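[1] Task: produce atomic coordinates for the following.
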Amino acid sequence: MQSILVRMESCQANPAAFSTADGLPLAVDVRHAAGKPTLLFAHGFGQTRGAWNAAAATIAARGCRCVTFDSRGHGESGRMSGGDYHMQQFVDDLLALTHAQPEPPILVGASMGGLLGLVAAGEVRPPPFRALVLVDITPRWETAGVERILAFMQAHPDGFVSYAEAAEQIASYLPQRRERKSEQQLRPLLREGADGRLRWHWDPALLSGDLISESERYQPRLFAAAAKVEVPVLLLSGERSDVVSQHTVEEFLALVPHAQHMQVPGATHMLAGDANDAFTAAIAGFIEDLESAVDTA
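    Next comes the predicted model:
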């Protein structure tokens, strides 16, 4: 009974205070604070730490310390005055959170979070991470998939009159999901404005031309960083992804020949949400291999 209670408690998300170097508060949750190894989860552009809830709870119950956070301008984290966002700010935030952990973490990064992890893992010495899990992202991405994501994010600047209307739009964007999001699930993703309308959680300034165009200019840096990654790497891709393709995967594996690749059947770019059981099982297996390598060293 005691072990069951410990596992249940480890699944609970406990908030932790954290501020960036330039003073922005970041919303951070820690599950199983005393667990090992540490996993730091970095979400994708336009997502929140809530995207990791199911995976982080499952992995924490296995005995790991799991840390999730909202990037600046996302969710409950602070927003830049004047909306002046740059990619290096996100890299610096990730490194600051990494260095705040009791040990070098395994970084699990989806989309934008994975790209930030690649930059940090390739450019910083000693490596800030024990290992790197890239979730449906490679240094080169398929433009059509990214454009589809941005089109959804830009589609409703005036927000929604109700949670039901927002749920309908998400269902259209993610037709592979069988269940529509409930109001309770949507509350962390929407903010009610003074006009009573519900708008997405992200700062609209994130969608300005500067940050988006800057991400394209980051590609040479990403390729250079990937070629210098020394830590173990697991690339998880969705079988139905329109952001990662066989070509981009092969290109990445040529750059990082020691990386492992696993394709998750039926999953799209929203891999953790589409196939959470397969996603968490892949990460658990990767962790077990890392631990076994340490035991036999």
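[2] okay, CA-based contacts and neighbour counts for the rest of this
    OK.
[3] ranges for the strands of the stretch 1-150 of the chain?
    The residue ranges that make up the strands of the stretch 1-150 of the chain, judged by DSSP state E, counting those that start in this stretch, are 14-16, 28-31, 38-42, 65-69, 106-110, 131-135.
[4] Make JSON lines out of these and add distance to G117 and mean neighbour count.
    Below are the strands of the stretch 1-150 of the chain laid out as JSON lines (distance: least, Cα to Cα, whole Å; neighbours: other Cα atoms under 10 Å):
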{"stretch": "strand 14-16", "distance to G117": "21", "mean neighbour count": "14"}
{"stretch": "strand 28-31", "distance to G117": "17", "mean neighbour count": "23"}
{"stretch": "strand 38-42", "distance to G117": "8", "mean neighbour count": "27"}
{"stretch": "strand 65-69", "distance to G117": "14", "mean neighbour count": "28"}
{"stretch": "strand 106-110", "distance to G117": "7", "mean neighbour count": "25"}
{"stretch": "strand 131-135", "distance to G117": "7", "mean neighbour count": "25"}
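[5] now the other sequence, so there's something to compare against:
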Amino acid sequence: MHCDSICISVDDDHIDGTFAVPRTGVPGILFLHGWTGSQQSDLKRAREIATLGCVCLTFDLRGHAATEAMRMQVTPRQNLHDAVAAYDALANHPMVDKSAMAIVGSSYGAYLATILTSFRPVRWLSLRVPALYRDEHWVLAKGQLDRMDLTSYRNSEISPEENRALAACARFQGDVLAVESEFDDLVPHTTIANYVAAFRQAHSLTYRVIAGADHALSEKAARDAYSALLVGWIREMVLGAR
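    Predicted coordinates:
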């Protein structure tokens, strides 16, 4: 909402008035799904958030859904290109306010989301169980990475100076939601702690743990808890700023 002053002629005099004018655009929210996932996992939440007055975009990263055949060859760099292209498509939607962009990422998608903030303006960033990868993995086939090496890396204390995703977090100045699953067997607490500690300049940081949840939110109760948390945060942060 913004205000425009107006001078209104009346008889041989004038009076002052003020137009309270809604912004021409609405918030745009981009969803980034996790590895081996698809946009189907985000559609229900996207539809719910759209009812709040947002334009939401879900999409399938290369190596998933219709392009699953290339999964063992696609690299994180290629998937970042997917994310940038999707962001641009959302930002160019005629209803979207380009200054009110949010990203909602899960796992691998959350990792990509943090890096995307280095290339495009993002005001709100939601990260559910954000995964972490070595910088040297950037141009390697994601589906062929050593799982034991990843587990070891994610259980290590890592600073923003040592990782491109954490470095992006350290530069981010918007609002952040970080969500951990209590019984996550893929993204340990140490990884979440590395992310949370990296947000040195964030305007606000909300950190929550979903009790009893695994990485994939296999149980309906966990999925419902996450949905309620995300929608509540979007309502407070994104819509509250309008």
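[6] TM-score, when you put one on top of the other?
    TM-score of the superposed chains, computed with TM-score structural alignment, normalised by the length of the second structure, equals 0.67; 194 aligned residues with a Cα RMSD of 3.5 Å.
[7] returning to that earlier point: tabulate the strands of the stretch 1-150 of the first structure (JSON lines), appending distance to L255 of the first structure.
    Converted to JSON lines, those look like this (distance: least, Cα to Cα, whole Å):
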{"stretch": "strand 14-16", "distance to L255 of the first structure": "37"}
{"stretch": "strand 28-31", "distance to L255 of the first structure": "33"}
{"stretch": "strand 38-42", "distance to L255 of the first structure": "22"}
{"stretch": "strand 65-69", "distance to L255 of the first structure": "28"}
{"stretch": "strand 106-110", "distance to L255 of the first structure": "18"}
{"stretch": "strand 131-135", "distance to L255 of the first structure": "14"}
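[8] Out of those, the one nearest E250 of the first structure is which?
    Of all those, strand 131-135 sits nearest to E250 of the first structure, with 14.3 Å by Cα to Cα.
[9] average offset between the closest one and the second structure?
    Once the two are superposed, strand 131-135 of the first structure sits an average of 0.8 Å from its aligned residues in the second structure (mean Cα distance after the TM-score superposition for the first structure).
[10] Report the contact partners of the residue nearest the centre of the first structure.
    In the first structure, the residue lying closest to the centroid (Cα atoms, centre = their mean) is H43, at 1.9 Å. H43 of the first structure makes contact with R49, A51, W52, F69, D70, S71, G109, A110, S111, M112, G113, according to Cα atoms under 8 Å, 6 or more residues apart in numbering.
[11] And it, how close does it get to G273 of the first structure?
    Look at H43 of the first structure and G273 of the first structure: by Cα to Cα, to the nearest Å, they are 12 Å apart.
[12] which residues do those two both contact?
    In the contact map built from Cα under 8 Å, 6+ apart, the residues linked to both H43 of the first structure and G273 are A51.
[13] Out of the contacts of H43 of the first structure, which sit inside helices?
    Per DSSP state H, helices hold the following members of the contacts of H43 of the first structure: M112, G113.
[14] now, which of the contacts of H43 of the first structure sits nearest T98 of the first structure?
    Sorting those by how near they are to T98 of the first structure, with Cα to Cα, puts F69 at the top with 11.4 Å.
[15] The closest one is in contact with A51, isn't it?
    No. F69 of the first structure is not in contact with A51 according to Cα atoms under 8 Å; the separation is 10.0 Å.
[16] whereabouts in the second structure does stretch 69-76 of the first structure align?
    Mapped onto the second structure with TM-score structural alignment as the criterion, stretch 69-76 of the first structure occupies residues 59-66.
[17] Other residues contacting the matching stretch?
    For stretch 59-66 of the second structure, the surrounding residues in contact (Cα under 8 Å, 6+ apart) are 31-33, 36-39, 68-74, 78-79, 82-83, 86.
[18] filter these to the buried ones?
    Burial of the contacts of stretch 59-66 of the second structure was assessed by neighbour count (16 or more other Cα atoms under 10 Å); the buried members are 31-33, 37-39, 71, 74, 78-79, 82-83, 86.
[19] Can you lay out those as a markdown table showing distance to E236 of the second structure?
    Putting those into a markdown table (distance: Cα to Cα, whole Å) gives the following:
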| residue | distance to E236 of the second structure |
| --- | --- |
| F31 | 18 |
| L32 | 21 |
| H33 | 23 |
| G37 | 28 |
| S38 | 27 |
| Q39 | 24 |
| R71 | 37 |
| V74 | 36 |
| Q78 | 33 |
| N79 | 30 |
| D82 | 29 |
| A83 | 25 |
| A86 | 25 |
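[20] which of those lies closest to I8 of the second structure?
    Nearest to I8 of the second structure, judged by Cα to Cα, of these is A86 at 45.2 Å.
[21] Just give me the match in the first structure for that closest one.
    Aligned against the first structure - with TM-score structural alignment as the criterion - A86 of the second structure pairs with L97.
[22] Would you check how far apart that match and L290 of the first structure are?
    The value you get for L97 of the first structure to L290 of the first structure, if Cα to Cα is used, is 22 Å.
[23] How about D70 of the first structure?
    Spatial separation of D70 of the first structure from L290 of the first structure under the definition Cα to Cα is 27 Å.
[24] same thing with I4 of the first structure?
    Here I4 of the first structure is placed at a distance of 26 Å from L290 of the first structure (Cα to Cα).
[25] got it, and A267 of the first structure?
    A267 of the first structure sits 25 Å away from L290 of the first structure, taking Cα to Cα as the criterion.
[26] swap in G83 of the first structure?
    Taken as Cα to Cα, the spacing of G83 of the first structure relative to L290 of the first structure amounts to 40 Å.
[27] re earlier: so between I4 and L290 of the first structure, which is more surrounded?
    Looking at I4 of the first structure and L290 with other Cα atoms under 10 Å, you find the greater number of neighbours at L290, namely 15 against 10.
[28] Aligned counterpart of that one in the second structure, please.
    Matched by TM-score structural alignment, L290 of the first structure corresponds to M237 in the second structure.
[29] Provide a list of residues in contact with that match.
    Taking Cα under 8 Å, 6+ apart, we find M237 of the second structure in contact with W124, D175.
[30] three-state assignment of it?
    Following DSSP: H, G, I helix; E, B strand; the rest coil, we place M237 of the second structure in the helix state.
[31] What of H261 of the first structure?
    The local conformation at H261 of the first structure, judged by three-state DSSP, is strand.
[32] ok, the counterpart of it in the second structure - how many residues close by?
    Taking TM-score structural alignment as the alignment basis, one finds that H261 of the first structure is matched in the second structure by Y207. Y207 of the second structure has 14 neighbours, counted by other Cα under 10 Å.
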